[in-house]
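A.B. asks: give the three-dimensional model of this entry:
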Amino acid sequence: MASAPEWTFRHADQLADHWWWRPGWKVGTRFYTWHINVFEDATPLHRLAASYQAQLSTVPGLDMIPQQWLHLTMQGVGFVEDVSTVQVDALLDAAHSRLAEAEPVKVRFQRPVMRPEAIALPSDPVEPVQQIRHTVRAAIADVLGPDGAPDNADGYQPHISLAYVSTSQPAATALDAINRVTADPADLTINAVSLIEMHRDNRMYEWRTVEAVPLGHSAL
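C.D. replies: Prediction:
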């Protein structure tokens, strides 16, 4: 069995503010992206997240992510003004076709890792989720061309963030907080990928779901 990649357990020493404005972003920006926010049974995840957030919330400069906005970031598409309604419909059709050949994926989330701008639960294993992303990127390429999918094809690190950093600080205090927690892992089934229209107007990633596309032949 392949060993877990280093990013799943190697903690950052220093935390930095997550909420700086990336190029093209401002209040009012809307962005199409693919997330995984549909799970067969999210109760174990919510329980695990709440256990860690109870301790992390005592650390100044961390923004806890409400239960309704917990998600596994997948793959961006583009700013809403750059993607037509016709292209959105075609993206959904391509995703349905390609994801019909995939199967639901079982993963586990257990102990958070300190990332530079967030505290996150890495997926275990990572490879099945990475493969779903490759399939989603292929669907984007079907519609927007081979260079149509933003971000790099490789290096994707599947995770569910529990808190975003809002004040730059050493990671030690937050690491002490998560080390105080003993919690059962959350075993989840990923059975759909959602195309969403996202914004961050309120210092939180919020969205409306355009459509959730199931994995497996139920997608047909």
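A.B. asks: when you work out contacts or count neighbours from here on, use the C-alpha atoms and nothing else.
C.D. replies: OK.
A.B. asks: leaving out the residues flanking it, which one is nearest to Ala141?
C.D. replies: Excluding its sequence neighbours, the residue lying closest to Ala141 (CA to CA, 6 or more residues apart in numbering) is Gly148, at 5.6 Å.
A.B. asks: could you also give me the structure for this next sequence, so I can compare it with the first?
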Amino acid sequence: MSPLPTQLRDRWLNRSEPAVGSGTLYWHVLLARYPEAWQAAAAAQAALANFPGFHMTPPSWIHMTVFLAGPADGFTREQMAEMVKVAAEELRETKPIEVDLGRVLYHPEAVMLAVEPVDKLRPIRAAARRATAVAIGEEPPSEEPTSAWTPHMTVSYSTADQPAGPVIAALGRSVPTRRIAIDALNLVVQWGPERLWDWETVGTVEL
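C.D. replies: The predicted structure is shown next:
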């Protein structure tokens, strides 16, 4: 997500998305349960509200994506339950993880807040990857490069072509930092197109 983009573009213009009734299975940390998280999101969204061409993440669905498991029709409900069970076993000794939200990340298709430090979050990423592999009968994944994942909370998606410079100047590189203690990992089916926000939480792993 570096260097800073010079131009924003429509995220969904040429993006293939699931049809209504089809879904995608994700491991997320659902952040609406933490008041500090939606306060941080609201601070960023207030600056973006002065510009056209943004689709704001609803407060109820602010999240940090941990791992994309795959199309929902590739998993039975029994496999989803097994994924939650395995992840819970992997994380049974993991305490709530204190992280900070504040640093702004810019992408041509989205504006995000970094969730830091990333090293503290690697155990939940590893648990999600391993649980998914076990449930579908694959070999446990090897350790991934540190650059493979940038934990973030998307506050808005770009829906139009426009220069990035004025947006970056208005929002800046950070909002007031909020600290939260992540204490749950969620398995979620996102039904239909992304912008519908038709989400079903199928399992929760408490830390």
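A.B. asks: please state their TM-score.
C.D. replies: The TM-score (TM-score structural alignment, normalised by the length of structure 2) is 0.87; 204 aligned residues with a CA RMSD of 2.5 Å.
A.B. asks: one step back: okay, now the residue nearest to Ala141 of structure 1: neighbour count?
C.D. replies: By the criterion of other CA atoms under 10 Å, Gly148 of structure 1 has 16 neighbours.
A.B. asks: quick check: the gap between it and Val113 of structure 1.
C.D. replies: Counting by CA to CA, to the nearest Å, the gap from Gly148 of structure 1 to Val113 of structure 1 is 31 Å.
A.B. asks: repeat for Ala183 of structure 1
C.D. replies: Plainly put, Ala183 of structure 1 is 15 Å away from Val113 of structure 1 if you go by CA to CA.
A.B. asks: ok, these two, which is more surrounded?
C.D. replies: Neighbour tally, Ala183 of structure 1 and Val113, criterion other CA under 10 Å: the higher count belongs to Val113, 21 against 14.
A.B. asks: tell me the contacts of that one?
C.D. replies: Residues near Val113 of structure 1 by CA atoms under 8 Å, 6 or more residues apart in numbering: 7-11, 119-122.
A.B. asks: which member of those residues is positioned nearest Ala49 of structure 1?
C.D. replies: Of all the contacts of Val113 of structure 1, Leu121 has the smallest distance to Ala49 of structure 1: 8.7 Å, by CA to CA.
A.B. asks: the residue lying closest to Ala32 of structure 2 once chain neighbours are set aside in helix, strand or coil?
C.D. replies: Leaving aside its sequence neighbours, Ala32 of structure 2 sits nearest to Ser60 (CA to CA, 6+ apart; 5.4 Å). Classification of Ser60 of structure 2 using DSSP: H, G, I helix; E, B strand; the rest coil returns helix.
A.B. asks: read off where the longest helix that structure 2 contains ends up in structure 1.
C.D. replies: As assigned by DSSP state H, the longest helix anywhere in structure 2 is helix 118-135. Aligned using TM-score structural alignment, helix 118-135 of structure 2 spans residues 126-143 in structure 1.
A.B. asks: and the contacts of the matching stretch?
C.D. replies: For stretch 126-143 of structure 1, contacts defined as CA under 8 Å, 6+ apart pick out 74-75, 77, 87, 90-91, 94-95, 98-99, 102, 105, 123, 147-149, 153, 156-158.
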